[in-house]
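K.L.:
Give me a 3D structure for the following:
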Amino acid sequence: MVNERTPLRKGVSPPPYVFMTNPNRVYRKQVKQFQCCICSAILLTFISALIISITYSVDNDILDNPPESPVDNTSVVTLLSQSFPLTDTKTPSWNMATVEVEDLKSALAEGKASLEAKDKLEALNKGIPKSSPSYRHQQSVKTLPRATYLARSAYVLDVATKAVVKKQISPEKKTKTVGRGPMLNSEWLPKEECGMGPLPACSPSAYRTVDGSCNNLYKPNEWGVGMRPFRRQLPADYADGVSSPKVASDGSSLPAARDVSTTVHRPAYRDDPKFTVMLAVWGQFLDHDITATALTTGAGGKTLSCCDPATKHPECYPVELSKNDTYYEKYGVTCMEFIRSAPAPTCALGPREQMNQVSSFIDGSVVYGNTVQLSRTLRTFQGGKLKMSLSPDGRELLPISTDPNDGCNREEENAKGRYCFIAGDLRANENLHLTSLHLLMARQHNILAQKLDDLNPDWSDEQIYQETRKIVSAQMQHISYNEFLPVILGPEMMENLEMNPKQSGYYTGYNASVDPTISNSFATSSFRFAHTLLPGLMKVLSSDTSSEEFVELHKMLFNPYSLYSPGYLDMALRGAINTKVTQRLFESSVEKPAAPKYGLDLVSLNVQRGRDHGLPSYPEWREFCGLSKPETFDDLEGVVDQGSLDKMKSIYKSVNDVDMYTGALSEIPIEGGMLGATVTCLISDQFKRLKDGDSYWYETPLQPQGFTLGQLNEIRKSSLAKIICDTSDAVTTVQPKVMESVGPGNERKPCSELPEMDLTQWISIPEKASSSFTKIGITVT
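P.N.:
Model (predicted):
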């Protein structure tokens, strides 16, 4: 009997057709079967995709090949239509009523009285505990005794200016800036810094001065010289027009810097597989060669606590923390230490300025020191070499620091015979990779000095030292413009601004009317992007083929003791040239040392520092660069990352309140570069000035400071890869461009295959001296 259970084919001779007695039931069954097939297919596809995804993530981190980030394709054209270096908008002249002599005397007396009161308050201030991250932070941004001395007279003028303004303007009225008054002449003002003493005797020399003086013969004691104010590209925007930290455009308080950090500064971009951590390390090393902002300190460099209301210092500007802060609430912390930058002496009434303690030029001060005293401390005075210490296994390390208050040394490590180090820059111990680079460059000096000594046995210690210093400084300039800046700025900016090193011949673009002084915005905001490029986990490799090990970044801060262990220098270097840089420009990185349990939010400190310095708001910087100036938040669509823009709207009342650091680093990167248009503009302007405004630029034909063409061609062979090969303990293979990842055209190769300088070009050159500078290629406009 045939029914619905009868198979369609049964036996040898089944019926050709079978008619079903209940077609509706069969139809429903077919639908269910079809649905099951579809579900099974979807489930199978999902499982396959999951397996592939997991396999891919294990074998090749998903962050290795991130989705394409948006790119700004139009701003480069706008920037290239500008004339670099850009024209600064100078601080206007004094725009208040003429100050009567008696009023001036009264104001200065008020300033001196305030200084005395400040001194007494500092004596009561207990300072910051040495174990705290704030102590280490303040010590890492070391303020030299000379800077502390200069800040005293600047503080008097700051208070005096406020007294004059208070008498002339009612408190409810706000002036954007009071302008710069005429120079004062008083016995308590620093003569040299105020230009009241004789100008330095700038005898022709083949070698730079330590502090940058005499580089520009028309401004020998001002432009690019250490212990001078930063250059202003735009007038300062202080709350009172004099020195009080910046406020919102309507006069109300700006959102707390920590709230800006936690709200806006979140990961916006994935890791960039094209570049390595060495890019960030060199950026920090370079930054420390040209900027060192002085902080307010107590007598003898004492740190000052700002979170104790009982002894609050007038220069305190702590970062307020919300009681429900997502990170700090569990520790009961409601205040982050922050002391204002020391005022720089302007020797006149007017708005507050800040001080750069080092010369603006890329001159190797990070290796050799920025004062005569420090440079002499670092020298052996034998064979032109720098002092070194020895590890237990006989390797050369930097000279040791035995100062228990340097913010780095720890008793438990000192008991083992291991100390932190000293170098040309006092921030050398800030992180392990930075310390390693300091060590490599000191070793590089001594290697070159030994070779020059062998080639020229009649040379004095002084000539060997100075000629080696000159070569190392030239190598730093070449590496910065040949390897570092092209990655940051992109090929179009480098080519059109003539910032690429020449392949042959001299560079004749020196212009004595270009002020190379580091700008306030560069030191305080735009060049701080390098802080954001270090990943939270740092790779260390015992060999190029070994398995990866990782160390948390915060464990490398103020912890250079690993360099005493055999092999660890090379492990750190291999990690730096093999670890991808992060583009998490909005990551609220919290510096977390071992004790105490909480650390510092570096983004909050950067935002707060910009307000401390009176940096104008983000829209004004776009306008300064010739870019579109946003009038509303909606004008920033397509300019900044959309997620960041939405968060800005939620925390700032107006687009005119957006902090420069926050706004500029939120921009979509320009085509071919790493950063947005505004930061690219400001960094390009500064490095164009550092090239065209440096009479000792390594490619200059000027004599007696210029190299011969033969020597210059040898310096052009320099690379950071070759320096790592020559000065590490046992690194034997590298990619030629170590700031870029290994890949086609940048394959890893033996060190022996890298170009090597031929120092025979330096044989028997005489002691350089001349009766006058040969002014080849000097342009004065």
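
K.L.:
From now on I want contacts and neighbour counts done on CA atoms only, so please keep to that.
P.N.:
Will do.

K.L.:
Surely residue 551 is within a helix?
P.N.:
No. Secondary structure of residue 551 (DSSP: H, G, I helix; E, B strand; the rest coil): strand, not part of a helix.

K.L.:
State the helix or strand in which the nearest residue to it once chain neighbours are set aside lies.
P.N.:
Distances taken as CA to CA, 6 or more residues apart in numbering place residue 538 nearest to residue 551, at 5.2 Å, with adjacent residues excluded. Counting by DSSP states H and E, the secondary-structure element that holds residue 538 is strand 537-540.

K.L.:
ditto for residue 288
P.N.:
helix 277-290.

K.L.:
ok, and what's touching that helix?
P.N.:
Defining contact as CA atoms under 8 Å, 6 or more residues apart in numbering, one finds that helix 277-290 is touched by 358-366, 425, 427, 433-434, 437, 480, 484, 518, 527, 530-531, 533-534, 576-582, 738-740.

K.L.:
rerun at 6 Å
P.N.:
360, 365-366, 530, 533, 576-577, 579-581, 739 (CA atoms under 6 Å, 6 or more residues apart in numbering).

K.L.:
can you list these in a markdown table and add neighbour count and distance to residue 510?
P.N.:
Supplementary listing: these in a markdown table, determined by neighbours: other CA atoms under 10 Å; distance: CA to CA, whole Å:
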| residue | neighbour count | distance to residue 510 |
| --- | --- | --- |
| 360 | 28 | 16 |
| 365 | 26 | 21 |
| 366 | 25 | 24 |
| 530 | 17 | 28 |
| 533 | 24 | 33 |
| 576 | 25 | 35 |
| 577 | 25 | 34 |
| 579 | 25 | 38 |
| 580 | 27 | 37 |
| 581 | 26 | 34 |
| 739 | 27 | 28 |
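
K.L.:
another one to check against the first:
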Amino acid sequence: MEKLAVLIQFIFIYSVLGDSTYYSSYYGLPLTSTQVAAYTSNGTVANCTVAVEACDETEPRRIDGTCNNLNYPSYGATRTPYYRILDASYHKKSSSEFEPRLSSSGTELNLTRKIRTSIWAEGRVDDEVLTSVINHLAVFFATDITNTRDTTNYVSWRPYCCKSAGKTDYACTPNHVPKDDFVHRFSGIRCLNMTRPLTFQTSGCAPNTTTPLRIVDATPLVDLSPIYGNTIEKARRTNSGGKLVTVTVNNRINFPDTSTLNLLLGINFVGIILFWNNHNFIADQLAAVNPCWTDDQLFDAAREINIAYGVQMFYYELMATLMGKDNLIADGILSEDEGFRDLYDDTKLPQIALEYPVVLRWMHSLQDGDLRMYYTNGTYKSTFPIVDLTSNTDFLKVNDTMDYVTQGFFRQPTANSDDYVADPDIVQRGLGRLQRSNDIMTNDLAKNRYFGFKGYTEYRNHCFGDSITSFDDLTDIIDVERITQLQLLYKDVTDIDLLAGIWVEKKKENSHVPPTFYCLVKEQLERSMVSDRHWYERESRPNAFTADQLAQIRKVSLARMLCDIGPGVTEIQPRAYELPTTDNVIVSCDEIPNLDYSYWADDTCTTSS
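P.N.:
Predicted structure coming up:
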């Protein structure tokens, strides 16, 4: 019977593998058939292995992300490892127990809920510059490269972590609420559900004695994988005209229901309504200038343009607005020249820094819990709590709701982080109906610890060479009243959590973000650019754009996208991430620069063919 079982395993492996080679998702090395059989037998083959078909250096970007780096072909696929900017810092109770680091005096750090409520008051204050769409698109692009199942873990798989069953489950790490909590001292809630991050170790891909490293479902490349998936899925395509599938609800075109969507409304809206429909818009434009192209030709070209569209908008518009265009030009992230540039370095693997997604969570301080809707003429219509739309997109399919929501994305201000006021829905009802109470920003700080990050002062040293040994050394970078708060929360300056330090920093000059946020995010922006063999600005990449085509991509803007595919959008301010002002006046869509798709016309394909 054992020989028969082994034979069946080998038959299964051969049928799946075909012309592919299996690699370890964690180590990035080729696996033998025996090793693959072992993963198959214990049910971990999906998490712990990457199947890579033979690479062709002339082929375009693969949907699964493999063969991006020809020397390490599995890197770029899903479930390949992050890297750490700084080494991990854990309190090890045993060889397999990695707990959050202790304070410099050897005691446990203060409760994360206590720290969050001490730094952030609760209320709603509108920002005077930024629109709410900047948050939604930032979250979408973060999901493109860092999508995890952490929330699903404690919402669906382990909803019991605050109950007696959670006390014996190592995966449970609930956030405890102090008795004098400003909100919950009268509610009776003393625990907020949360679990440890899912890792290669908990997934059976690496020994549990090795340092935990989170495992993710997204490719580490900016490739719009929330739209196209990370495997070839014919079900996403109409197989006609190069388009993605849409459905008609209440006589209006809408996105399909799919399990790949993130729980958050902003990601569903931006990812599907914008980039999903933008793909179809591009496919139509390409079909008009290339009537003889096949479905595959149209799909592949539309996907390539849509990805470039997204990356150009993310780097040159969204991050330029948030972090300061001149800052990013000075640091070599953005180019002042509109032509090609090639910064590719095949010694840099396409990976995400473990710090990056946690640092990005600072942006929850900009998150407004209200979804404000407007009529197409800009008149305010109504408000709906955005957390009540978690894992629920039916709301968007009723009547003209999509039109009103779209208008709100470029008319509604985001929250103002300068006043240290957190939106009450974000920090009390973060998951809406899915959980009685959820403090997203407390969870952010707790995950900071469970990822094993060193203290804030060590990252200041990494970024700026600072040698911070006392609270007095913070006076140039943090306001005095905030330093006093930190002294009440942390016994020693070296105890300060990375995210907590970023929360209270003064903003970087000519930007909307704290300096350490800027530093660590900038490192990832650079890494994503130099490690991607298919980066859209490269002249020498496979299927590279022509100079004229790249010039068209340089014209990309959120305003243009919303004019093209945003329901009911006929006018908008050119800088859609910023509120209308005297130098950012709302204008007709006819005045927003448009892409000329004739530059993608195939000379061999004429209207008479």
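
K.L.:
Next one: the corresponding residue of the first structure for residue 300 of the second structure from residue 372 of the first structure, what distance?
P.N.:
Residue correspondence, TM-score structural alignment: residue 300 of the second structure in this structure matches residue 466 in the first structure. With the distance defined as CA to CA, to the nearest Å, residue 466 of the first structure ends up 13 Å from residue 372 of the first structure.

K.L.:
Tell me which of those two has more neighbours.
P.N.:
A side-by-side neighbour count of residue 466 of the first structure and residue 372, using other CA atoms under 10 Å, places residue 466 first with 16 against 12.

K.L.:
what's the helix or strand for that one?
P.N.:
In this assignment (DSSP H and E), residue 466 of the first structure forms part of helix 461-479.

K.L.:
Now that helix: buried residues?
P.N.:
Going by neighbour count (16 or more other CA atoms under 10 Å), the buried part of helix 461-479 of the first structure is 461, 463-479.

K.L.:
Next, the mean deviation of it compared to the second structure.
P.N.:
The superposed helix 461-479 of the first structure is, by mean CA distance after the TM-score superposition for the first structure, a mean 0.8 Å from where its aligned residues fall in the second structure.

K.L.:
quick one: that helix to helix 277-290, angle?
P.N.:
Computed by axes from the mean of the first three to the mean of the last three CA atoms, to 10 degrees, the angle separating helix 461-479 of the first structure from helix 277-290 equals 130 degrees.

K.L.:
pretty sure residue 666 of the first structure contacts residue 640?
P.N.:
Yes. Counting by CA atoms under 6 Å, residue 666 of the first structure does reach residue 640; the two are 5.3 Å apart.

K.L.:
what about these two, which has more around it?
P.N.:
Neighbours per residue, other CA under 10 Å: of residue 666 of the first structure and residue 640, the larger number sits with residue 666, 27 against 22.

K.L.:
For the stretch 201-350 of the second structure, just list every one of the helices.
P.N.:
Listed in chain order, the helices found in the stretch 201-350 of the second structure under DSSP state H, counting those that start in this stretch are 225-228, 265-267, 277-289, 295-313, 320-323, 325-330.

K.L.:
cool, the stretch 1-150 of the first structure as well?
P.N.:
Under DSSP H, counting those that start in this stretch, the stretch 1-150 of the first structure gives helices at 23-59, 75-80, 101-124, 133-140, 145-168.

K.L.:
To residue 700 of the first structure, which of the ones you listed lies closest?
P.N.:
Closest of these to residue 700 of the first structure is helix 75-80, at 24.9 Å (criterion: CA to CA).

K.L.:
Quick check: the nearest residue to residue 540 of the second structure once chain neighbours are set aside vs residue 222 of the second structure, distance?
P.N.:
Spatial nearest neighbour of residue 540 of the second structure, chain neighbours left out: residue 342 (7.9 Å); criterion: CA to CA, 6+ apart. Noted for residue 342 of the second structure: a distance of 17 Å to residue 222 of the second structure, by CA to CA.

K.L.:
From the neighbour counts alone, determine which of the two ranks first.
P.N.:
Neighbours per residue, other CA under 10 Å: of residue 342 of the second structure and residue 222, the larger number sits with residue 222, 22 against 15.

K.L.:
measure whatever residue of the first structure lines up with that one to residue 441 of the first structure for me?
P.N.:
Under the alignment defined by TM-score structural alignment, residue 222 of the second structure corresponds to residue 362 in the first structure. Here the criterion is CA to CA. By it, residue 362 of the first structure lies 14 Å from residue 441 of the first structure.

K.L.:
Based on its surroundings, how many neighbours for the aligned partner of residue 308 of the first structure in the second structure?
P.N.:
The alignment partner of residue 308 of the first structure in the second structure, by TM-score structural alignment, is residue 163. Using other CA under 10 Å, the number of residues around residue 163 of the second structure comes to 11.

K.L.:
In the stretch 301-450 of the first structure, mark out all the strands, start to finish.
P.N.:
In chain order, the stretch 301-450 of the first structure shows strands spanning 319-320, 335-336, 355-356, 389-390, 396-397, 400-401, 420-421, with DSSP state E, counting those that start in this stretch as the criterion.
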